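K.L.:
here is a sequence with its predicted model. Questions after.
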Amino acid sequence: MIPAIRSEFRKFFTTRLWWGMAVGIFLAGAAFAALFGFLLTSEAALEGTPGAPTGDATQIANSVYLGGLGVGYLLLLTIGVLQIGGEYRHKTITSTLLSTPKRLRAMLAKVVALLGIGVVYGLISLLGSVSVGAIILNLRGQDPFPSTEVLRALALSLLVLGLWALIGLGIGILIPNQVAALLIGIGVAWIVEPLLNFAMTFWEFGRENIAQYMPTSATNAVVNAVQSSPDEVRLEWWAAALVLAGYAALLSGFGIWRTTRADIS
């Protein structure tokens, strides 16, 4: 198992893709920390002006430090798709399964590697966001770490990125065409789901019983970010983490099951 995991890490970290995405996720974390730092500490936000994002000091700090998480999980979703999509595209899946004949072991190695990659990119993102965000919160007269819940949210963000990578893995297996998998995965996460969440705000049953179980809503609940509106209904952080883990387990689990039984040449 260890050699298979090492091989998966080597496949990723010996390409130019990893450091390009590392630079991107670092800059995104820093840029969004600066943006949310000024936005959420403005007079309108702090005074609770209607239409402004609402949240306490902990939620403000979480949103400042994790404002770039939206970009981060899209990048990890992309990495998850590429980690298996590249195998099919370049016909290396055969050699991968020949070097690790037990297919379940080979796929579990990808799962472990993607969770590790999620942690690496999460730390890189936090390096940019916390360094910039803490300075801005100090300058704006806010406590950079108002409670231990902020540290919990930062730690959980690493788990969130790993789970989104597994969601990408499942999409990449279920849609063997790499380009189609990327377009569908990113399109649903970035465009379709936000539009559905917006539509749910006009439907009471959907707002209270469906929207909170969507992947993006669950992600925001895990890290306890500010609420977009006072009417937003959220799960507890642990329940949201279980929901997100459920999506990752369902997609990657079904994809792994399919891979272990598919004819691959």
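P.N.:
Sure thing, it's come through. Not measured: the values here are computed from a predicted model.
K.L.:
CA only for contacts and neighbour counts going forward, please
P.N.:
Will do.
K.L.:
separation between the residue lying closest to residue 256 once chain neighbours are set aside and residue 225?
P.N.:
With CA to CA, 6 or more residues apart in numbering as the criterion, residue 256 has its nearest non-adjacent residue at 6.3 Å, and that residue is residue 107. Going from residue 107 to residue 225 by CA to CA, to the nearest Å gives 33 Å.
K.L.:
second one coming, line it up with the first:
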Amino acid sequence: MTGAGRGLGAVRAEWTKLRTLHSTWWLLLALIALTVLAGAASTASLTASDCPVPADCHEDTVKLSLTGVWLGQGAVVVLAVLTMSGEYGTGTIRTTLTTEPLRLRILAAKAAVLCALTATASTVGVLGSLLAGRLLLSADGFAAPTLAEGPTLRAAAGTVLYLTLTALIGLGAATALRDTATAVTSVLALFYAFPLLAGLLADPDWQENARRAAPATAGLAIQATIDLDRLPIGPWAGIAVLAGYAVAALVTGGVLLRVRDA
């Protein structure tokens, strides 16, 4: 069999593993539900008392509609970690490595399937959030987000990319750490605790640099559609920072996967 054939076979094998696990579909549903519901709750909190003249309200309604990503990313992390650590927990990783000796091909196949599932569910969640935001904001007289506008389209596509890169970070961490609890805790701390710690720094310059380096703060800059000059980092530069974390996690995981025993 050619290398391409083996690669497709590895992808099919990983797809079969993930789709037959109930946890996969529950976590994808959680990603969609948390993203939409939390975003709708945040959007609904914007009332006339906050902006007496809704048409002149200087609120980033697109970013507000996509607030639920803060919760949805947690489901992505758990799914990504289980994609690899689940096999170490059950011991089936030995069978996987025996069937496919080229370990990096296994990691690449898992990454491909994980990215496809995450991107699909994220797209549903993002579009659902923007639709909910549009309905809620229009009802109160606020300017509603529409994908016909360039900044809104960039924020929507960028958010899907953000969640997909988050999944790759989780996969890389799980490959390196092997243990589900350790990997999930480490990645969630990186996304949730890092920004909080950055905000506690006393020196404004250090605080600004930490916010640029924090994966969540940097990556979610892609959602901003107004006041871009006030961001600690630009939208696409922030995604580049997040991509750097994903590459580092996958490279580290890939190296350790090759050199360690199963």
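P.N.:
On my side now, so go ahead. It should be emphasised that the depicted structure is a prediction, and the values quoted were computed from it without experimental measurement.
K.L.:
superposing both, give me the TM-score.
P.N.:
Put the two chains on top of each other and the TM-score (TM-score structural alignment, normalised by the length of the second structure) is 0.86; 251 aligned residues with a CA RMSD of 2.4 Å.
K.L.:
ok, the alignment partner in the first structure of residue 16 of the second structure - how many residues close by?
P.N.:
Mapped onto the first structure by TM-score structural alignment, residue 16 of the second structure lines up with residue 10. Residue 10 of the first structure has 12 neighbours, counted by other CA atoms under 10 Å.
K.L.:
do the same with residue 183 of the second structure
P.N.:
Residue 183 of the second structure: 25 neighbours (other CA under 10 Å).
K.L.:
okay, and the residue nearest to residue 256 of the first structure sits in which element?
P.N.:
helix 103-139 (DSSP states H and E).
K.L.:
next, the mean deviation of that helix compared to the second structure.
P.N.:
Compared with the second structure after the fit, helix 103-139 of the first structure shows a mean deviation of 1.5 Å (mean CA distance after the TM-score superposition for the first structure).
K.L.:
isn't the residue nearest to residue 256 of the first structure right next to residue 257, touching?
P.N.:
No: using CA atoms under 8 Å, residue 107 of the first structure makes no contact with residue 257, being 9.4 Å away.
K.L.:
and these two? which has more neighbours close in?
P.N.:
residue 107 (26 against 15).
K.L.:
gap between that one and residue 152 of the first structure?
P.N.:
30 Å.
K.L.:
so where do the helices sit in the stretch 1-150 of the first structure?
P.N.:
Ranges of helices in the stretch 1-150 of the first structure, per DSSP state H, counting those that start in this stretch, are 2-13, 17-40, 43-46, 57-65, 69-89, 93-99, 103-139, 148-174.
K.L.:
to what extent does the second one diverge from the second structure after superposition?
P.N.:
Helix 17-40 of the first structure differs from its equivalent in the second structure by a mean of 2.1 Å after superposition (mean CA distance after the TM-score superposition for the first structure).
K.L.:
what angle sits between that helix and helix 103-139?
P.N.:
40 degrees (axes from the mean of the first three to the mean of the last three CA atoms, to 10 degrees).
K.L.:
now the fifth one
P.N.:
Going by the same axes, to 10 degrees, helix 69-89 of the first structure is angled at 160 degrees with respect to helix 103-139.
K.L.:
what's helix 69-89 of the first structure aligned against in the second structure?
P.N.:
So helix 69-89 of the first structure sits over residues 69-89 in the second structure, by TM-score structural alignment.
K.L.:
list the buried ones in that stretch?
P.N.:
69-88 (16 or more other CA atoms under 10 Å).
K.L.:
re earlier: quick one: which of the helices of the stretch 1-150 of the first structure is nearest residue 194 of the first structure?
P.N.:
Nearest to residue 194 of the first structure, of all the helices of the stretch 1-150 of the first structure, is helix 69-89, at 11.4 Å by CA to CA.
K.L.:
by contact count, what packs against that closest one?
P.N.:
In terms of contacts (3 or more CA pairs under 8 Å, 6 or more residues apart in numbering; DSSP states H and E), helix 69-89 of the first structure is packed against helix 17-40, helix 103-139, helix 148-174, helix 178-187.
K.L.:
equivalent range in the second structure for the third one?
P.N.:
The alignment of helix 148-174 of the first structure onto the second structure (TM-score structural alignment) spans residues 150-176.
K.L.:
ok now that stretch, how far from the chain's centre?
P.N.:
4 Å (CA atoms, centre = their mean, to the nearest Å).
K.L.:
on average, how far is that stretch from the matching bit in the first structure?
P.N.:
Mean deviation for stretch 150-176 of the second structure: 1.1 Å (mean CA distance after the TM-score superposition for the first structure).
K.L.:
tell me the buried residues in that stretch?
P.N.:
151-176.
K.L.:
okay, the helices and strands packed on helix 69-89 of the first structure in CSV with distance to residue 217 of the first structure next?
P.N.:
Listed next are these as CSV, based on distance: least, CA to CA, whole Å:
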stretch, distance to residue 217 of the first structure
helix 17-40, 18
helix 103-139, 19
helix 148-174, 12
helix 178-187, 16
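K.L.:
mean neighbour count, these: which tops it?
P.N.:
Highest mean neighbour count among these (mean count of other CA atoms under 10 Å): helix 148-174, with a mean of 24.
K.L.:
please name the nearest non-neighbouring residue to the spatially most central residue of the second structure.
P.N.:
Against the mean C-alpha coordinate of the second structure, by CA atoms, centre = their mean, the closest residue is residue 163 at 2.0 Å. Closest residue to residue 163 of the second structure apart from its sequence neighbours, by CA to CA, 6+ apart: residue 73 at 6.3 Å.
K.L.:
residues touching that neighbour, list them.
P.N.:
Taking CA atoms under 8 Å, 6 or more residues apart in numbering, we find residue 73 of the second structure in contact with 31, 163, 166.
K.L.:
wait, the second one touches residue 123, no?
P.N.:
No: under the contact definition of CA under 8 Å, residue 163 of the second structure does not touch residue 123, with a separation of 9.7 Å.
K.L.:
now residue 162 of the second structure. Nearest residue, chain neighbours left out?
P.N.:
residue 219 (6.2 Å).
K.L.:
quick one: the residue opposite residue 31 of the second structure in the first structure once aligned from residue 70 of the first structure, how far?
P.N.:
In the first structure, the residue matched to residue 31 of the second structure (TM-score structural alignment) is residue 25. To residue 70 of the first structure, residue 25 of the first structure is 10 Å away according to CA to CA.
K.L.:
how about residue 37 of the first structure?
P.N.:
16 Å.
K.L.:
what does residue 106 of the first structure give?
P.N.:
Residue 106 of the first structure is 29 Å from residue 70 of the first structure, by CA to CA.
K.L.:
what do you get for residue 31 of the first structure?
P.N.:
Residue 31 of the first structure is 12 Å from residue 70 of the first structure, where distance means CA to CA.
K.L.:
and what of residue 23 of the first structure?
P.N.:
16 Å.
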